[in-house]
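Asker: My questions concern the predicted model and sequence given below.
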Amino acid sequence: MTKAVRVHELGGPEVMRIEEIELAPPGRGQVRVRNHAIGVNFIDTYFRSGTYPVPSLPFTPGNEAAGEVVELGKGVTDFKIGDRVAYVATLGAYAEERLVEASRLVKLPKAIAYETAAAALLKGLTAQYLLRRTYKVKAGDVILVHAAAGGVGLILTQWAKALGATVIGTVGSAEKAKLAKKAGAKHVILYREEDFAARVKAITKGQLCDVVYDGVGNATFPASLDCIKPLGLFVSFGSASGPVEAFSLSLLASKGSLFVTRPSLHTYAEKREDLDKMARDLFRAISSGAVEIPLRATFPLDDVVNVHRALEGRETTGATVLLP
């Protein structure tokens, strides 16, 4: 038996319960992992509430964790019992132990703590593909990062600065502005108090940004398009304030023949070789000091309801980790 968070009906944080469940032996290509630290992400609330569909009820939330291999299924040759690993996988991470497809595991260097890996992997791999593949950020670029004090935002900001870009960040409070500044944002905009598009235009002297990274969604659209130079890119990778509603594609022409994309980690990391490459790039950035993972708080797994309430109340900064 193993302890796990279970959701029997969709709804608010209170629908999550701690229960004892029995895991089947790992099947072919699977590994049983004992989680040492579990990452908490805003996407977890989407599955719990029903915003994103779940395969069936009940289910265990959570998409990332770090721990050790305790049992191998048939056909698994890349890992052995005792290996330190981390993963971003399908639902099921909010548990003491779980089964994971070996193809979704990455080996965790000894220099990186379990808590750091659990806080870093989903957000860090997201930052990796956004900065290195969706738009290849280079020295001299000017980029706008919405929610720059959030989990992904702080990593994006640090990494982009290390790549030589000028980062403009938007945040919701003075406290979060300090965090974004510390992470490397040259300019910080309080989007609840200021017209961020007008401020971007002023900051850049009308030159605007090469790319906008937006994990906020509805609240920052379409004003984000007014921050992008002609032929620039709008990257919508999250919907913390609700999804971007349908709009006329002619808007992109009138704003300067802009490009728009809605990427996902699943697509970028679907191939095993891509996942390994992305993870190595992320771990190098962390080990070199270019990126410091913003682990702000750890909580026992039993506190999961309060953790989700704080997350949805936009009361958190950086990354939060659950300890089973």
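Answerer: Sure, I can see it. Please read these numbers as outputs of a predicted model, since none were measured by experiment.
Asker: only C-alpha atoms for contact and neighbour calcs from this point on.
Answerer: Fine.
Asker: all helices for the stretch 51-200 of the chain, in order.
Answerer: Ranges of helices in the stretch 51-200 of the chain, per DSSP state H, counting those that start in this stretch, are 114-129, 151-162, 174-183, 196-203.
Asker: can you list the residues that contact the second one?
Answerer: Helix 151-162 has contacts (CA atoms under 8 Å, 6 or more residues apart in numbering) with 123-124, 126-127, 131, 137, 145-148, 166-167, 169, 179-180, 183-185, 285, 290-294, 317-319.
Asker: try this one next to it:
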Amino acid sequence: MGTRSSSARVTTASASATRRAWEISSKGSLKNLELNTVPSVVLNPDECRVRVRAIGLNFADVFTALGLYSAAPKGRFVPGLECSGEIVELPNGYAGDFRVGDKVMCVVRFGAFADEVAVPMTQMRPLPNGWTFEEGAGFLVQGLTSYYGLRALGDVKRGSTVLVHSAAGGCGLMSLGICEAVGAEPIAVIGNAGKEETLKERFPSLRAVIVRDRKRFKQQVKEACDSIGASEGCDIVFDATLGDFFQGGWDNLARGGRYVVYGAADLTPRGDSIGVVGWVKLAWKFLRRKKVDPLMLPGENKGILGFNLIWQFDKQEELARLLAELNALNLPAPKVGATFDFTDLPEAMRLFQTGQTTGKVVVTVE
């Protein structure tokens, strides 16, 4: 592809001295989210300015608001990890392929809960033809999370048996798509039977679905493995649930298998804030959680890995490589399960927190 140059920053009439942004004044409650008019972002030399059209929600956003996310900034800040929109300003001397007016998908280290955001040039991709802004806002975080967890850590490949928790959610559906693209065999875990239709509509060839039961989850996984001819168990467990559902997956992990953890939804408090009772419940669940003895791992010949995607943002070359590999899979647009107006963002967070949604929860910005 050729390059387009810009000898100076290009600012359209839409750029403003101020922007609207949801800020967290103090962590601990969704009620501390405030919609304010704040100064426009100041760009670093490697950043462009994007007018936000849609914002994708993630469990990390809930954890951030509740004060449970260690990577969150101190003090007042604008949360949000991904969005889509239009470029309104490029860096001085930029000589790449993007230009003002291009529609893009972006992943950022906080700041997406706004109608304008600064985005490093390496952390955005063109919005694919035919995709809506809502679909674009639901792709990069889920895509990178699922691809990094399954490919880089899980070593997924053709023929792998993969247990996918929360399979009807954003990351779950993306993970099923990656499994389909590489020829792996997924076992989809969902919280209620009503979500199975979503799975079958999007993945008609899906052979194994588990409507999870706390009391018999281990047996459910064993039966699902047997039903698809994986009698030795799963090669990969991809889990953002943990809690009562960890042991059933771990006990059904085949020798040489990898248990990949990227969240703990079953331990997450519900409601706007944690409060004293919430902290007590959280502490009780934490103390009761299942543990893995490292001394047993060599004998069992299996491993457990965990990751937080946000720490990969410091590794720009690796992040760019992951984005390129993800793009090469030509995955379909993500399923958008619910949309909310920008002014109703806290309500979108509350719905997302329930775990009753399917697909991606997206906030639109007019």
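Answerer: Nice, thanks for sending it over. Predicted, not measured: the structure shown is a model, and the values here were computed from it.
Asker: so what number do they get for TM-score?
Answerer: Comparison of the two superposed chains (TM-score structural alignment, normalised by the length of the first structure) gives a TM-score of 0.90, and 320 aligned residues with a CA RMSD of 2.3 Å.
Asker: Filter the contacts of helix 151-162 of the first structure down to the buried ones and hand me the PyMOL line.
Answerer: Selecting only the buried entries of the contacts of helix 151-162 of the first structure in PyMOL, with 16 or more other CA atoms under 10 Å as the criterion:
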select buried, resi 123+124+126+127+131+137+145+146+147+148+166+167+169+179+180+183+184+185+285+290+291+292+293+294+317+318+319
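Asker: circling back to that earlier point, now tabulate the helices of the stretch 51-200 of the first structure in a markdown table and tack on distance to residue 214 of the first structure.
Answerer: Shown next, in a markdown table, are the helices of the stretch 51-200 of the first structure (distance: least, CA to CA, whole Å):
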| stretch | distance to residue 214 of the first structure |
| --- | --- |
| helix 114-129 | 12 |
| helix 151-162 | 9 |
| helix 174-183 | 15 |
| helix 196-203 | 13 |
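Asker: closest to residue 309 of the first structure out of these?
Answerer: helix 151-162 (16.3 Å; CA to CA).
Asker: Find me the equivalent region of that closest one in the second structure.
Answerer: Helix 151-162 of the first structure lines up with residues 170-181 of the second structure when matched by TM-score structural alignment.
Asker: Now the matching stretch: buried residues?
Answerer: Residues of stretch 170-181 of the second structure classed as buried: 170, 171, 172, 173, 174, 175, 176, 177, 178, 179, 180 (neighbour count, 16+ other CA under 10 Å).
Asker: Tell me how far the fifth one lies from residue 338 of the second structure.
Answerer: Using CA to CA, to the nearest Å, one obtains 16 Å as the distance from residue 174 of the second structure to residue 338 of the second structure.
Asker: centroid residue for the first structure?
Answerer: Per CA atoms, centre = their mean, the C-alpha nearest to the average position across the first structure is that of residue 123, at 2.9 Å.
Asker: out of the buried residues of stretch 170-181 of the second structure, which one sits closest to residue 343 of the second structure?
Answerer: residue 170 (22.4 Å).
Asker: what range in the second structure does the longest strand anywhere in the first structure sit on?
Answerer: Assignment by DSSP state E gives strand 30-40 as the longest strand of the first structure. Using TM-score structural alignment, strand 30-40 of the first structure corresponds to residues 47-57 of the second structure.
Asker: Map residue 115 of the first structure onto the second structure.
Answerer: Aligning on TM-score structural alignment places residue 115 of the first structure opposite residue 134 in the second structure.
Asker: ok, its match - how many residues close by?
Answerer: Counted with other CA atoms under 10 Å, residues neighbouring residue 134 of the second structure total 28.
Asker: so it makes contact with residue 362?
Answerer: Yes. Judged on CA atoms under 8 Å, residue 134 of the second structure makes contact with residue 362 at a distance of 6.3 Å.
Asker: tell me, what's touching these two both at once?
Answerer: Each of 54, 55, 56, 336 lies in contact with both residue 134 of the second structure and residue 362 under the rule CA under 8 Å, 6+ apart.
Asker: Pretty sure the third one sits against residue 133.
Answerer: Yep, that's residue 56 of the second structure we're talking about. No. The criterion here is CA under 8 Å, and residue 56 of the second structure misses it with residue 133 at 10.0 Å.
Asker: Contacts only, for residue 296 of the second structure.
Answerer: Residue 296 of the second structure touches nothing, counting by CA under 8 Å, 6+ apart.
Asker: about what we covered before: now the match of residue 115 of the first structure: how far from residue 193 of the second structure?
Answerer: Using CA to CA, residue 134 of the second structure is found at 26 Å from residue 193 of the second structure.
Asker: ranges for the helices of the stretch 201-350 of the second structure?
Answerer: Per DSSP H, counting those that start in this stretch, the stretch 201-350 of the second structure carries helices over the ranges 217-227, 246-251, 275-288, 297-300, 316-328, 345-354.
Asker: now those helices in a markdown table, with mean neighbour count and distance to residue 94 of the second structure?
Answerer: Listed next are the helices of the stretch 201-350 of the second structure as a markdown table, based on neighbours: other CA atoms under 10 Å; distance: least, CA to CA, whole Å:
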| stretch | mean neighbour count | distance to residue 94 of the second structure |
| --- | --- | --- |
| helix 217-227 | 19 | 52 |
| helix 246-251 | 20 | 48 |
| helix 275-288 | 13 | 49 |
| helix 297-300 | 11 | 50 |
| helix 316-328 | 14 | 18 |
| helix 345-354 | 18 | 34 |
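Asker: Which residue in the second structure aligns with residue 221 of the first structure?
Answerer: Correspondence of residue 221 of the first structure to the second structure, assessed by TM-score structural alignment: residue 246.
Asker: so what's the closest residue to its match other than its chain neighbours up against?
Answerer: Spatial nearest neighbour of residue 246 of the second structure, excluding adjacent residues (CA to CA, 6 or more residues apart in numbering): residue 290 at 7.2 Å. Residue 290 of the second structure is in contact with 243, 244, 246, 247, counting by CA under 8 Å, 6+ apart.
Asker: okay but the second one is in contact with residue 266, surely?
Answerer: Yes. Because the distance of 7.4 Å satisfies CA under 8 Å, residue 244 of the second structure is recorded as touching residue 266.
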